[in-house]
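> fold the following, please.
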Amino acid sequence: MSVFQLNNGYPLSTHEVKDFANDLTLYGIPYQECEHWLEVGNCELRNNYTLFISVLSQQAQSLLHQVLPVLKVHAVSFRLLKNDRLVDQSNGLTMGAKDAGKVIVIYPLHAKQARQLAHDLERVTVSFMGITPYESLRIGKVLYTALDSGVSYHIPAVYRNKRRKGIIGKYYIPVKLLRFNPKGDIYLGVNIKQFSFTHCIIKQARAASFIDRYGRESAHKLFWQKSVLEQIQHELPVPQVIDFCSKGEDHYLVTSYINGQLLPDRLKGIYRDRIWREIELADKVKILGYFLQITESIKRLHELGYLHRDIQVNNFIIRGDTVYLLDFELAYYMPAGTPDPPFGYGTVMFMSPQQRQGEQPAPEDDIYSIGVVLAYMILNPVDQESFSGNIYNALVNAGLEAKLLDVIILCLDPDPANRPSLSSIITILKTGDIPENIELV
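Prediction:
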């Protein structure tokens, strides 16, 4: 499929939510509800034999009609997401990368049952597609198990993981996996064009890893990111586009390599297990200086007509003392209203309420995210999972100065109209007395 074409070979999702409880009832399978799951049997089993079935939301209900009879015959415990909207959200990573793609989780009692189930399920699921779940072993077309299952499966050669990706395009050799993503991995690579042998970043859009309700795949988002970067790469500190190419059915964006630290790693090096009130004035100046750069970059991005829509701490990398902005797949160009509709799914804890509800993109969405980033930079949590709860109390307990606290409170206001402008935030940072005697220039 050309990246310039929509894949019209798949049925498009609609806004009508398809609940899977009716499908279980149709096959006479009793179930109980537990959060966003429908559970059958004992789903508290904890062994290494667990199987996962991944599927695109457009195909989920059809897959159920193939899989449910097999699961019923084996009388095996399992759970599945309640509806196709949750499947879409899971595949879109809004439930977290570790659980993405695990649409049906099956709990065999022993290795023999696991092997027989794998055989029977593969036979009825070969026509379906899904994303690759985190830290899993592929044993079928959409069937996976834990890496350390200890079960010996017959895995067809086409599904076996290749140790090396080989050359991408004509000139790019992946040398190290930097980050696994169900929709496409990110590699550190070497660019051998004209014998330059320079490092580069290779970002993959895995074929058939995600299709939204409008028929757009991961490759469309990756190509959009390329287009955005080409428009802004001479105006902002961002990676430079080197190439866009394909290998097999996968697509790849190749960009310049920024040899630096992700923002959370840089923060940990500054704080060294201390909290905001305990660090030196010079360290506070450095942290707020990074935040000032972030705010100024987003302001300039908006002036160029773009919203970022995925402002979160792992999308900033610091080389020297310069903050670079990453990941423009969800960007939105305001003058033309493109892409139409906007690509969905940002990073949950950093998204505004309006973005979570799918409302029309607006600058205030990025301002909300800016406020969350500042709160993160002040609190320096152990990880994103622990960055929750009463953030206000945590900020006060950390000794955050009143004007900075006010900035965060205003940015996180549920009403977008009450959020401050980026210019006003920059003015406060440059001329305010927060902390005392700090001057950011």
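> drop to CA atoms for contacts and neighbour counts, all remaining ones
Fine.
> mind listing the helices for the stretch 201-350 of the chain?
218-232, 263-271, 281-303 (DSSP state H, counting those that start in this stretch).
> go through these and name the closest to residue 426.
helix 281-303 (6.6 Å; CA to CA).
> what residues sit buried inside that closest one?
284-285, 287-302 (16 or more other CA atoms under 10 Å).
> stretch 156-168 now?
residue 168.
> ok, residues contacting that stretch?
138, 139, 140, 141, 173, 174, 245, 246, 247, 252 (CA atoms under 8 Å, 6 or more residues apart in numbering).
> can you tell me which of these are buried?
Applying 16+ other CA under 10 Å to these flags 138, 139, 140, 141, 173, 174, 245, 246, 252 as buried.
> another one to check against the first:
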Amino acid sequence: MENQAIKDFASVRDDYAALLEEHSLKYTIDNHYLICKQAVVEDYIKVYLSVVISQLPTLLQLMTPEFVQLGLGFGMVKNQSSAKLVLNGYLGAEHVGKVVIVFVPNGMEGLLQRLVRLTADFYGPRVPGMVQLNDCVFIDRSEKGEGINCQMDHIQVPIDAADPAVSFIAPADTGKEILRQINDAHEDIGADTVIPVSFIDQIDTRQNTSGQCNPVNRGSDNNSVLTDQAKTGSKIKTKYRDVSPAERNKKPRIQVLADKYIVLSELKSDPKGDVLKALYLNKYLLPVWCIIKEGKKYMVSDSAGRDMDDRLNWQQHIYYQLASVVHIPKVFELFQQDGNTYLVMEWIRGISLRKVIDRVYKGRSWKEITRQDKIKLLELLLEMIQMIDRIHTKGFLHRDISTANFLVGRKGKIYLIDWELAFDLNAQYPLPPFGFGTPGFMSPEQNLGRLPSVKEDIYGLSALMLVFFTGIRVKNLSKEVKEDMTGFVYGHTGMENITGLIGRGLDKEAANRPGLEEIREQVRSLIGDLVR
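All right, here's what the predicted structure looks like:
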């Protein structure tokens, strides 16, 4: 089922159909794709062309006449909106990068070399589970699961054209050695050992002939890993084998990034890049928990040619600008490895705002929770309003105010996280603004990519208030509730002033939304009434 993000971006226009009609090609529409089968071929190889959104029109203009001349069946995304859904992972990780599909009949594998040459100047996200020929061309494994054997010896392919879903862990014994250094350092200062020896011994250091540990499949969308890779030269033959359930259920091996970050768990799997929890070995050999935000190469590339690398660089810049203004997880480092970008941040011991609210409501309504619980929630809300005000005073917008992006620490300290959509009002940067956001908390104008204003954060804050006063999950709002938001909020709270405030804050017209000061005073007044 398509999620809300897909519905928000979906378009009924067939922007790229005109290109097919220009060549007098008949086509069918299959969901987000235009399919043109010039000839019925049963035995074929699927070839995928992946390209960033800014290069897509040029690629289609170049390749469509080639497909026509060669009589190849092919498919392409039907419009730019569908292309964004495919490229950014909103249709699922298994569809990432598949903006063009070419059906190459068996026996015509020589065409692959021509495709590689024609697409040499194009690049796009890696297609999960596929063999990579260049930055644009990827080959599917065989339908029967017997592995690709396309007589590809004549095709010049980079030696690292491995399955992109496979991530190599550290060289042999590196992970163990780092963990042992941590323990040795703790013994030197009389501290307890933080990593059990039994855990260290779980690290798999079996080597292949390339000198690297065996690959661990992290985030793959199929049950296969590479098993046969050429050891020298630039030509490769590749076969896949199915992984048994027993192998898939093995305990994960340790991954080490930048020779000092020991990845111990995956907090979030995301096509644009995973969120990892790791131990950071600092210069004193004392372990520090950290969060590593991964930006996969060429993912979430926009019309300006910016991708996850630009977003994570921007997020680091925001930290240096606002770390003294509001509580933000400390940034340790930004680095690149294997073409991906990694932002390393402080691990905050806390819980999400969503969990805090759930623990208060416990299935009850605002009318049913205690006066003390109401005060607790309102004081928390007031502090968040103050944080947003300080950000605006400094000349910045957050643009992703949501329950997921506030963390409450052990001592009640509130952190605002996930700054990649932020906007600098004074510098009017970045332009165009970075796209997307959290469905339900994102204003209509932000969804349309318009010039940011403080009213975007007011909309997000108003959606946040809806959660504070009703306990509902915004993504679960039915069509009927959205059409009668006033009745819904009043039914839960019985407060006309709050009902009107939230209703105006969620108005589709930005000019009709209240200012931050009005919202703050209303919340303060409500706290005062409850305290008296």
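> report the TM-score for the pair.
Superposed pair, TM-score by TM-score structural alignment, normalised by the length of structure 1: 0.76. Supporting alignment: 404 aligned residues with a CA RMSD of 4.1 Å.
> same list, the contacts of stretch 156-168 of structure 1, but as TSV with distance to residue 239 of structure 1 please.
Shown next, in TSV, are the contacts of stretch 156-168 of structure 1 (distance: CA to CA, whole Å):
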residue	distance to residue 239 of structure 1
138	33
139	36
140	37
141	35
173	18
174	17
245	17
246	20
247	22
252	15
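> out of those residues, which is nearest to residue 205 of structure 1?
Nearest to residue 205 of structure 1 among the contacts of stretch 156-168 of structure 1, with distances taken as CA to CA, is residue 252, at 6.1 Å.
> map that closest one onto structure 2.
Counting by TM-score structural alignment, residue 252 of structure 1 lines up with residue 342 in structure 2.
> how about that match: what's its closest non-neighbour residue?
Excluding the flanking residues, the one nearest residue 342 of structure 2 by CA to CA, 6 or more residues apart in numbering is residue 294, at 4.6 Å.
> residue contacts, the match of residue 252 of structure 1?
Going by CA under 8 Å, 6+ apart, the list of residues near residue 342 of structure 2 reads 292, 293, 294, 295, 312, 334, 335, 336.
> and which of those residues is nearest residue 19 of structure 2?
Using CA to CA, the contacts of residue 342 of structure 2 come closest to residue 19 of structure 2 at residue 295, 33.0 Å.
> that closest one maps to what in structure 1?
Residue 295 of structure 2 maps onto residue 205 in structure 1, by TM-score structural alignment.
> does residue 464 of structure 2 really touch residue 402, like I thought?
Yes - using CA atoms under 8 Å, residue 464 of structure 2 is in contact with residue 402, at 6.1 Å.
> list residues touching both of the two?
By CA under 8 Å, 6+ apart, the residues touching both residue 464 of structure 2 and residue 402 are residue 441.
> mind listing which of the buried ones among the contacts of stretch 156-168 of structure 1 are in strands?
Secondary structure defined by DSSP state E assigns 138, 173, 174, 245, 246, 252 of these to strands.
> and the two most separated of those?
Greatest spatial distance among those (CA to CA): 138 and 245, at 25.6 Å.
> and residue 465 of structure 2, what pairs with it in structure 1?
So, by TM-score structural alignment, residue 465 of structure 2 is matched to residue 374.
> contacting residues for its match?
291, 408.
> quick one: it and residue 270 of structure 1, what's the gap?
Noted for residue 374 of structure 1: a distance of 15 Å to residue 270 of structure 1, by CA to CA, to the nearest Å.
> equivalent analysis for residue 391 of structure 1, please.
From residue 391 of structure 1 to residue 270 of structure 1 the distance is 21 Å (CA to CA).
> ok, residue 344 of structure 1 next?
From residue 344 of structure 1 to residue 270 of structure 1 the distance is 34 Å (CA to CA).
> which parts of the stretch 101-250 of structure 1 are strands?
With strands called from DSSP state E, counting those that start in this stretch, the stretch 101-250 of structure 1 shows them at 104-107, 136-138, 143-146, 172-179, 186-191, 198-205, 241-247, 250-256.
> what about the ones you listed, which gets the closest to residue 125 of structure 1?
strand 143-146 (8.2 Å).
> chain center to the closest one: distance?
Chain-centre distance of strand 143-146 of structure 1: 21 Å, with CA atoms, centre = their mean, to the nearest Å.
> ok, average deviation of it from structure 2?
Here strand 143-146 of structure 1, set against structure 2 after superposition, deviates by a mean of 9.5 Å using mean CA distance after the TM-score superposition for structure 1.
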